[in-house]
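> just a sequence and a predicted model for now, questions to come.
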Amino acid sequence: MDLKQQFEAAKELSKSLPTKPSNEILLQLYSLYKQGSTGDVDTDPPSNPFDFVEKAKHEAWSGLKGKTQEAAMQEYIDLVNRLKQ
């Protein structure tokens, strides 16, 4: 399987993990997925200062700026594989 196929397989696997990951791990999964699938953040931060979830997601993704999509894909795959055990 090439990297993109492994990435897609990990995405599907992440939906059926044995236990729900912590919020910190969920943010890491989200940001790595977005960086791997889209690249650097391409949206503005949420305008509502009380939308803490969207703000955290945006900040997590922004924190990966400059990481290549391939590196983010591999880190996402590795993280999902660790979580499935």
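Arrived safely, thanks for sending.
> alpha carbons only for contacts and neighbour counts from here, please
Will do.
> which residues sit against the helix or strand where residue 4 lies?
Here residue 4 sits within helix 3-14, counting by DSSP states H and E. Contacts to helix 3-14, defined as CA atoms under 8 Å, 6 or more residues apart in numbering, come from residues 70, 73, 74, 76, 77, 80, 81, 84.
> ok, for the last one, nearest residue in space, not its chain neighbours?
The one in question is residue 84. residue 17 (5.4 Å; CA to CA, 6 or more residues apart in numbering).
> try this one next to it:
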Amino acid sequence: MSPTTFNEAVALTKKFTEKPSNEDLLKLYGLYKQATEGDNESERPGGFDFKAAAKYNAWANLKGKSQEEAKSQYIKLVEELSKTHV
């Protein structure tokens, strides 16, 4: 089942039977946030919260990418991941 819309792709990730790699999870997170909220304007987390910092960076690295382009890339990534995770 290939997702054709952003919402279908988001729903499909909830059906994954196997957890994607941390790298893929960060890509999904960054693309999702860029697609739904646009550029990351929040402050970078400090201290030793490495997970929050990684998520922040995954989103911040997409700065300037349009929300439509982020949605398109999110759909493509979910489509690829669904071949091995659903």
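Done, it's in. No experiment lies behind these values; they were computed from the predicted model shown.
> care to give me the TM-score?
TM-score for the superposed pair, counting by TM-score structural alignment, normalised by the length of the first structure: 0.89. Supporting figures: 80 aligned residues with a CA RMSD of 1.2 Å.
> what is the mean deviation of the helix or strand just after the helix holding residue 4 of the first structure from its aligned residues in the second structure?
The C-terminal neighbour of helix 3-14 of the first structure among helices and strands, as given by DSSP H and E, is helix 23-37. For helix 23-37 of the first structure, the mean deviation from the second structure after alignment is 0.3 Å (mean CA distance after the TM-score superposition for the first structure).
> which neighbouring elements make contact with helix 23-37 of the first structure?
helix 52-62, helix 69-83 (3 or more CA pairs under 8 Å, 6 or more residues apart in numbering; DSSP states H and E).
> recalculate using a threshold of 6 Å.
With contacts taken as 3 or more CA pairs under 6 Å, 6 or more residues apart in numbering; DSSP states H and E, helix 23-37 of the first structure sits against helix 69-83.
> where does the helix it packs on end up in the second structure?
Using TM-score structural alignment, helix 69-83 of the first structure corresponds to residues 67-81 of the second structure.
> what comes into contact with that stretch?
2, 6, 9, 31, 34, 35, 38 (CA atoms under 6 Å, 6 or more residues apart in numbering).
> and it, how far from the first structure on average?
Stretch 67-81 of the second structure sits 0.4 Å off on average (mean CA distance after the TM-score superposition for the first structure).
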